[in-house]
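Asker: build the 3D model from these lines:
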Amino acid sequence: MDPRIREHARTVADHSTGIESGDCVVISAPAAAEDLVVALHEECAERGAHPVSINSDSRATRAFLRNHDGDFETPEHLLAMYEEMDVYVAVRGDVNATETSDVDPERNAAYRRAMKPVLQERLSKTWCLTQYPTSGNAQLAGMSTEGYEDFVWDAVSLDWEKQREHQEQMVEILDDADEVRIKSGEETDVTMSLAGNETLNDFGEANLPGGEVFTAPVRDEVDGEVHFDMPLYRQGREIEDVRVRFEDGRVESYSAGRNEDVLDGIFETDEGARYLGELGIGMNRAIDRFTYNMLFDEKMGDTVHMAVGSAYPDTVGEENERNESAEHVDMIVDMSEDSVIEVDGEVVQRDGTFVFEDGFDEA
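Answerer: Have a look, this model is predicted:
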C-alpha cells in the first residue's frame, strides 16, 4: 500500500473527524477506494472505534434509478444506521465519472427528495467528505493517474493549522459584514446580505481537502446576475456557461450553454433549490488547476462559489430563516481578472488577491 494512503487515513481520523474510542463509524466508498477503506479500518482499530463500510457504487445507483417504477420512499433502514452512528466518512472515487449521465434529471430530483431525511441526519453528525485518486477522476482532470495521485495527496496533506490562520483573516472580515457585492467582468454583479449569519473556516475537517471560508446569504436578500463561468459535473453530465438572475433571493431566470435540462431538474427539485444556501470563497493556493471535481475546484484561490439549495445550519443565525432543500449544488465564478469582492462598500479582494495579501495594492 502506498504510504500516502495511510497518511490520508490518519488525517481523516485525527484532524478531520477526531475518531475516539467507542465511536460508531460509517465509511461509504466505492470499490476503487478499497485501500483507503482498509487504512481507515486500521485507524479505527487503533482508536477502539467500530467501523462499518458500505459500497457507494455508481453503476448500482444508475441501475436502481433507471429501473425503479413509481414513487421513491425514504430508506428507513439506511436512516436507522445513520441515526446510530457517530462519525460518517464519505470517500469519492470514480471509475467512470459519467456513469449516471443517462438517468433522467426529474427522476434523480425525485430520488433526492426521498433521500432528504437521510442527508439531514448524516449532516447532523461528525462527517468528512474526501477523495481517493482513481483513474476515472484523473481522466476527467486531463491528468495521468500518477500525476493525479500526487495532486490529491499533496492537497490533503497541507499544514492545516497554517491554512486555518490564513483563512481566519477573511472570516473576521465577513463575520462583521452586513452586505457583500461580487462583480466579475460584465455579466456578474450580485449583492447579498449576510447580516446575522456566521462565517465558517474550512481547513480540512468536513471537507478534505479544505481551503475555503463560507457562510449563508440571508434567504430573501440576494439580488443581481451571476455568470458561473467555470463548468461543473452533475449527475455524470457537464453543465457549462450557467447564467442566473436573482430577485429577492429567488432564482427568477437562468440558462446554460450545455445540459440545461440537468439545471432544470435541480431547480425543480423543491422551492428551496431556487434560493442560495451558501457563499464560499476559495483560498487554497495549493489547488492550482481545474479538475472537474467540485471538492477541489471550489477551494481554488481566485474563485468564489455559490450553492443553490440547503444552507448549513451552523452558518445561519438564530434570527434568520435557514434555506432548506434536498439539493446543494455549488457553481463557481472565476475571480482572477476584472473582478472584485466588496464588503460593506470596501474592496477586500481584487483580481483574486485579498486585502491582507502582498500585491493587493498593485492588483
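Asker: please count neighbours and contacts with C-alpha atoms only from this point.
Answerer: OK.
Asker: which stretches of this structure form helices?
Answerer: Listed in chain order, the helices of the chain (DSSP state H) span 3-10, 34-47, 58-67, 76-84, 105-123, 135-141, 145-156, 160-175, 260-267, 294-297.
Asker: including distance to Gly224 and mean neighbour count, could those go into a markdown table?
Answerer: Shown next, in a markdown table, are the helices of the chain (distance: least, C-alpha to C-alpha, whole Å; neighbours: other C-alpha atoms under 10 Å):
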| stretch | distance to Gly224 | mean neighbour count |
| --- | --- | --- |
| helix 3-10 | 41 | 18 |
| helix 34-47 | 43 | 19 |
| helix 58-67 | 36 | 14 |
| helix 76-84 | 39 | 14 |
| helix 105-123 | 26 | 18 |
| helix 135-141 | 32 | 19 |
| helix 145-156 | 34 | 17 |
| helix 160-175 | 20 | 17 |
| helix 260-267 | 18 | 19 |
| helix 294-297 | 24 | 22 |
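Asker: in TSV: those helices, plus distance to Gly93.
Answerer: Written out in TSV, the entries for the helices of the chain read as follows (distance: least, C-alpha to C-alpha, whole Å):
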stretch	distance to Gly93
helix 3-10	14
helix 34-47	10
helix 58-67	10
helix 76-84	21
helix 105-123	20
helix 135-141	7
helix 145-156	11
helix 160-175	23
helix 260-267	22
helix 294-297	12
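Asker: for those, which one sits closest to Leu279?
Answerer: Each of the helices of the chain has some distance to Leu279 by C-alpha to C-alpha; the shortest is helix 160-175, at 10.8 Å.
Asker: what's the closest one packed up against?
Answerer: Contacting helix 160-175 under the criterion 3 or more C-alpha pairs under 8 Å, 6 or more residues apart in numbering; DSSP states H and E are the following elements: strand 200-202, strand 212-215.
Asker: now do that helix: distance to the chain's middle.
Answerer: Once both centres are worked out by C-alpha atoms, centre = their mean, to the nearest Å, helix 160-175 turns out to sit 18 Å from its chain's centre.
Asker: to compare with the earlier structure, here is another sequence to fold:
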Amino acid sequence: MIDKEKLEIWAGFLLDHSIGGVTSDDRVMIKGEAVCWPLMAVLEQKVIEAGGVPDLHVVAPNNERGRVWSAGMARYASEEQLGRIPGWHRDRYDSMTKYVEVLGAEDPKQFMGLTADQSQSLAAADRPFADIRLSRPWVITLYPTEASA
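Answerer: The predicted structure follows:
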C-alpha cells in the first residue's frame, strides 16, 4: 500500500507537470482498473480542488487499458458487433480536455491470449479514441500491483 502523502505527490506531478495543470475549463478523464483506485481517488480530489471536473473511467479487468471493447468482445463478437460503438462513447471522449491513464492490472490473464486478428480488431475499433486522446494533453503512469510484481 502506498501512503497518502506519496500518492498526493505522484498525483501532483501527473496533473501539474505532465498535463500542464488543471483549470475550471478542464474535464479530465481518469482511467484505470479498480486495483489502481488509491491513486485514481487522489487524482479525482486534486482535479476537483483545482476547479476542474473529473470523469472516472473504471476499467473492467478483461479490458486492456480501457479500450472501446473488452477481450470478451474480441473473442466472441462478429466484426459487425465490433463496429457498433455507441455514439455516447465518442461524445464522452470528445468532451474531455485532458486524460490521465493509470496502468495496472489485477489479473492480466483475462485480456491475454488473443489471436493476432482479434488484437487487430480491437486496435482498429479503439483507434479513433486513441487519436482523440493523443490530440490533447495526456499522461500514462504505471501503478504497482501484485500481478505485475
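Asker: what distance do you get for the most centrally placed residue in the second structure to Thr23 of the second structure?
Answerer: Against the mean C-alpha coordinate of the second structure, by C-alpha atoms, centre = their mean, the closest residue is Lys31 at 2.9 Å. Shown here: Lys31 of the second structure relative to Thr23 of the second structure, a distance of 19 Å by C-alpha to C-alpha, to the nearest Å.
Asker: Asp117 of the second structure now?
Answerer: The span separating Asp117 of the second structure from Thr23 of the second structure equals 42 Å under the rule C-alpha to C-alpha.
Asker: what about the alignment partner in the second structure of Ala109 of the first structure, distance to Arg127 of the second structure?
Answerer: Under the alignment (TM-score structural alignment), Ala109 of the first structure pairs with Gln120 in the second structure. Between Gln120 of the second structure and Arg127 of the second structure the computed distance is 10 Å (C-alpha to C-alpha).
Asker: again, but for Tyr99 of the second structure
Answerer: If you measure Tyr99 of the second structure against Arg127 of the second structure using C-alpha to C-alpha, the figure is 16 Å.
Asker: what's the answer for Val59 of the second structure, then?
Answerer: When C-alpha to C-alpha is applied, the distance between Val59 of the second structure and Arg127 of the second structure equals 17 Å.
Asker: could you do Ser18 of the second structure as well?
Answerer: Computed as C-alpha to C-alpha, the Ser18 of the second structure to Arg127 of the second structure distance reads 23 Å.
Asker: repeat that for His89 of the second structure.
Answerer: On the measure of C-alpha to C-alpha, His89 of the second structure and Arg127 of the second structure end up 13 Å apart.
Asker: repeat that for Val22 of the second structure.
Answerer: With distances taken as C-alpha to C-alpha, Val22 of the second structure is found 26 Å from Arg127 of the second structure.
Asker: check contacts around Val22 of the second structure.
Answerer: When contacts are counted by C-alpha atoms under 8 Å, 6 or more residues apart in numbering, Val22 of the second structure is found next to Leu15, Asp16, Val47, Ala50, Gly51, Gly52.
Asker: rerun at 10 Å
Answerer: The contact partners of Val22 of the second structure, by C-alpha atoms under 10 Å, 6 or more residues apart in numbering, come to 15-16, 28, 46-53, 97-98.
Asker: save these as TSV, and put in distance to Glu5 of the second structure too.
Answerer: As requested, the contacts of Val22 of the second structure are exported to TSV (distance: C-alpha to C-alpha, whole Å):
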residue	distance to Glu5 of the second structure
Leu15	15
Asp16	16
Val28	22
Lys46	13
Val47	16
Ile48	18
Glu49	16
Ala50	18
Gly51	21
Gly52	21
Val53	22
Thr97	27
Lys98	24
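Asker: among the residues you listed, which pair sits farthest apart?
Answerer: Comparing every pair within the contacts of Val22 of the second structure by C-alpha to C-alpha identifies Glu49 and Thr97 as the most remote, at 16.7 Å.
Asker: what's the matching residue for Val89 of the first structure over in the second structure?
Answerer: Aligned partner of Val89 of the first structure by TM-score structural alignment: Val100.
Asker: distance check, that match against Gln81 of the second structure.
Answerer: Counting by C-alpha to C-alpha, the gap between Val100 of the second structure and Gln81 of the second structure amounts to 28 Å.
Asker: which one of these two has more residues nearby?
Answerer: For Val100 of the second structure versus Gln81, neighbours defined as other C-alpha atoms under 10 Å are more numerous around Val100 (24 against 11).
Asker: just checking, that one touches Thr141?
Answerer: Yes. With contacts defined as C-alpha atoms under 10 Å, Val100 of the second structure counts as touching Thr141 at a distance of 7.9 Å.
Asker: overlap in contacts of the two?
Answerer: Counting by C-alpha under 10 Å, 6+ apart, the residues touching both Val100 of the second structure and Thr141 are Ala11, Leu14, Gly32.
Asker: gap between the residue lying closest to Val304 of the first structure once chain neighbours are set aside and His305 of the first structure?
Answerer: The shortest distance from Val304 of the first structure to any residue other than its chain neighbours is 4.5 Å, reached at Ile281 (C-alpha to C-alpha, 6 or more residues apart in numbering). For Ile281 of the first structure, the distance to His305 of the first structure (C-alpha to C-alpha) stands at 6 Å.
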